[in-house]
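Student: model this:
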Amino acid sequence: MNLFDWRRIAVDESVTVKEALTVLDKEALQIVLVTDKTGCLKGTLTDGDVRRSLLKGGGIDGPVVEAMNSTPIAGIDSQDKTAWKRKMLEKSIRHLPIVNAEGVMVGLYYDKAEIQKRLNPVVLMLGGLGTRLRPLTESIPKPMLRVGDKPILETIVTHIAEQGFVNFYFCINYLGEQIRSYFGDGSQWGINIEYVEEEERRGTAGALSLLPEKPELPFIVMNGDLLTKVNLSSLLDFHAEHHNIATACVREYAQQVPYGVVEIEGAHVTQLVEKPVYRYFVNAGIYALSPEAMEKVPEQAFYDMPTLIDEVLTEKGNVGGFPITEYWMDIGQMPDFEQAQADYEVHFQKRNANPFS
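Tutor: Predicted coordinates:
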């Protein structure tokens, strides 16, 4: 149990969800405290709260008070740590805001849980040509391009391994021997890597037919050019909770029309909206699949993940959408690569400062 300096994870009730997410990502404590200007606790925000809000139609540019838990469980500073711990156990929570008799924040009490080993396989699709990043990818596979001080793929692997995942399949094709030479059997990262070689390109799902054995547990499939801090354990929990055959990670995407949009019925204008912003969920290139999804993947054929999703939907199977609230960057083009370089120090460099009060 540790007492954390609450000011580092506090935001004012006037901020947006997006601003609160910046704090959530930076401090990596999985909770943000929402307070008024006097420091009085008004609510808490977790990535789960944000996901629920997005699925109900909220947006990250909306006010944090609409997404937060407005009835948070808190401890009183006059109680001892035994009482705080008992309340956390009773409510099955890991974080307990500590307030005084007036409801003003004093600190955060939390339990730093040990990482649980996850045997669910992680399949990384690494065979792309990286055409849009040439000339950088003429002699280096895209996952091996350096962002910050290490290859993109090493940052991906390190982040996933830190979540307790140990079983990896690397699906390689273009310049794949460079990946094999660098990562070997994965022991340096405390994981086990098996390589799946595509003699010809098979799409974003076709390589699954080449796995040496059918997964017995739900598993992760992820493109190998994504820098993200997504919580894959939360993804698998979401996948199981909703009894999905497939779950696709999605990212909110906003697009503003640069003109006034006119809505017409017949010959009459019903509404004119000046420069409206439309919001969509876009595919983030990360999936959780149940073992039965493998039955849809053909042998020796090109097969994409959207096709698999469509087939599950056609057969009335459950397909989930898991909103990503954490940092995410698809390094598909040169501007993305340059932005990732700028983002790396903020989101992936280890911090040495002591966070405890």
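Student: Could you use CA atoms for every contact and neighbour count after this?
Tutor: OK.
Student: and whichever strand or helix holds residue 205, what does it pack onto?
Tutor: Per DSSP states H and E, residue 205 falls inside helix 203-206. With contacts defined as 3 or more C-alpha pairs under 8 Å, 6 or more residues apart in numbering; DSSP states H and E, helix 203-206 has these neighbours: helix 305-314.
Student: Closest to the centroid, which residue in the chain?
Tutor: In the chain, the C-alpha nearest the mean C-alpha coordinate belongs to residue 230, at 2.1 Å (C-alpha atoms, centre = their mean).
Student: Three-state assignment for it, please.
Tutor: coil (DSSP: H, G, I helix; E, B strand; the rest coil).
Student: Next secondary structure element downstream of the helix holding residue 205?
Tutor: Downstream of helix 203-206, the first helix or strand assigned by DSSP H and E is strand 219-223.
Student: structure for this one too, so we can compare:
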Amino acid sequence: MMIIKSPEPIWSKATLNVNSTIGEVVQNLDQLGIKIVLVTKDSGELEGTISDGDIRRALLRGLNLKSSITSVIHRNALVVPPDLERALVRQLMIANKIQQIPVVDDKNCVVGMHLWDEVVISPIRDNIIIIMAGGKGKRMRPFTESCPKPLLLISGKPMLEHIINRAKQEGFNKFILAIQYLGHMIEEYFGDGSLFGVNITYLREDSPLGTAGALSLLDPIPEKPFLVTNGDVITDIRYGELLDFHERHGAVATMAVRLHEWQHPFGVVHTQGIEITGFEEKPVSLSHINAGVYALNPEALDVLSSNESCDMPALFESLKGQRKLTIAYPMHEPWLDVGRPDDFERAQINLDALKI
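Tutor: Got it, this is the predicted structure:
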């Protein structure tokens, strides 16, 4: 979720002390034009909010610009925690017919504010998204004998185009495609990205370098945190929220994970030695699986050796071995790894249902 983080964030400018006057609130509303003032105690805790409508009603009651705001404060204001997703914030705004929601921490201190325009219109992000599109797609043969897997059509468009369009909707427009197997076909199709309204450059692997090894070819190294996604992952994940989650937690590397449910096909017998201690009839096992989407800080690249093969789990292990913070981003959005022909067929059927 995008929360304003400028040197003088608008929520800070819109914050007044509980001892302020109505005149100070009016001046603040006129200067910022966001139709709300956040009122805080001396401790920084949120006392409540005041809207321009609250001020108008107060003036009609006979209060004046020198009057205290004590009787005007709306003390049951709707607030949200920092990690609430953009879609849920938007739903709250619609349901409550409001255009601003303060963001507070676990001590009820203001740390941000969501504004309707920012929730509905995704901010422009200059962070890079790197898409791993160099694999041979052996499990997808015969489809991939003469076509790289990321160019296989799903609902009339290459799956790689679906990924780019999805990220573009969230304000990303800088992409790097890591290519190797039949990479010229990908490059011919996408070019510099101008036909798709984005900027695209390429990492050309001489030999397969795995899901992380191609990152060692980056030149120059990104200056900001960046995203990496496999080129065969079709998902409705919020790329911007993943990036915000990564930065908010101060991680060096973040892996999107998805809860996978697997049911044992047989009844399970629990034993201790030869004694039977219990039974479970076809138990269900829950585990988190790697969703193939990541957020990385530039320093994460320090553990890679130039032009050597490396997969993402190995990269995370290396970072963890150096005591770098690596975290998981639990995702619930629709997700499909198009790794086998039956996955490809499922994607053709389910793309609309996935709302991608």
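Student: that older thread, the second structure: matching residues for the helix holding residue 205 of the first structure?
Tutor: Counting by TM-score structural alignment, helix 203-206 of the first structure lines up with residues 210-213 of the second structure.
Student: Give me the contact list for that stretch.
Tutor: Outside stretch 210-213 of the second structure, the residues that touch it by C-alpha atoms under 8 Å, 6 or more residues apart in numbering are 132, 135, 230, 304-312, 315.
Student: Tell me, how many residues neighbour the closest residue in space to residue 356 of the second structure that isn't next to it in sequence?
Tutor: For residue 356 of the second structure, ignoring the flanking residues on the chain, the nearest one in space by C-alpha to C-alpha, 6 or more residues apart in numbering is residue 236 at 5.4 Å. The number of residues packed near residue 236 of the second structure is 18, by other C-alpha atoms under 10 Å.
Student: and residue 236 of the second structure, what pairs with it in the first structure?
Tutor: Residue 236 of the second structure maps onto residue 229 in the first structure, by TM-score structural alignment.
Student: Wait, that match touches residue 325, no?
Tutor: No - checked against C-alpha atoms under 8 Å, the pair residue 229 of the first structure and residue 325 is beyond contact range at 9.0 Å.
Student: what are the ranges of the helices in the second structure?
Tutor: Under the criterion DSSP state H, the second structure contains helices at 10-13, 22-32, 52-60, 86-96, 116-120, 159-168, 183-190, 210-213, 239-248, 312-321, 341-350.
Student: can I get those helices in TSV with mean neighbour count and distance to residue 289 of the second structure?
Tutor: Converted to TSV, the helices of the second structure look like this (neighbours: other C-alpha atoms under 10 Å; distance: least, C-alpha to C-alpha, whole Å):
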stretch	mean neighbour count	distance to residue 289 of the second structure
helix 10-13	17	38
helix 22-32	17	45
helix 52-60	14	48
helix 86-96	15	24
helix 116-120	15	29
helix 159-168	21	20
helix 183-190	16	28
helix 210-213	22	16
helix 239-248	20	16
helix 312-321	16	11
helix 341-350	15	17
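Student: can you redo those as JSON lines with distance to residue 145 of the second structure?
Tutor: Formatted as JSON lines, the helices of the second structure follow (distance: least, C-alpha to C-alpha, whole Å):
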{"stretch": "helix 10-13", "distance to residue 145 of the second structure": "54"}
{"stretch": "helix 22-32", "distance to residue 145 of the second structure": "59"}
{"stretch": "helix 52-60", "distance to residue 145 of the second structure": "64"}
{"stretch": "helix 86-96", "distance to residue 145 of the second structure": "40"}
{"stretch": "helix 116-120", "distance to residue 145 of the second structure": "42"}
{"stretch": "helix 159-168", "distance to residue 145 of the second structure": "17"}
{"stretch": "helix 183-190", "distance to residue 145 of the second structure": "13"}
{"stretch": "helix 210-213", "distance to residue 145 of the second structure": "20"}
{"stretch": "helix 239-248", "distance to residue 145 of the second structure": "31"}
{"stretch": "helix 312-321", "distance to residue 145 of the second structure": "26"}
{"stretch": "helix 341-350", "distance to residue 145 of the second structure": "13"}
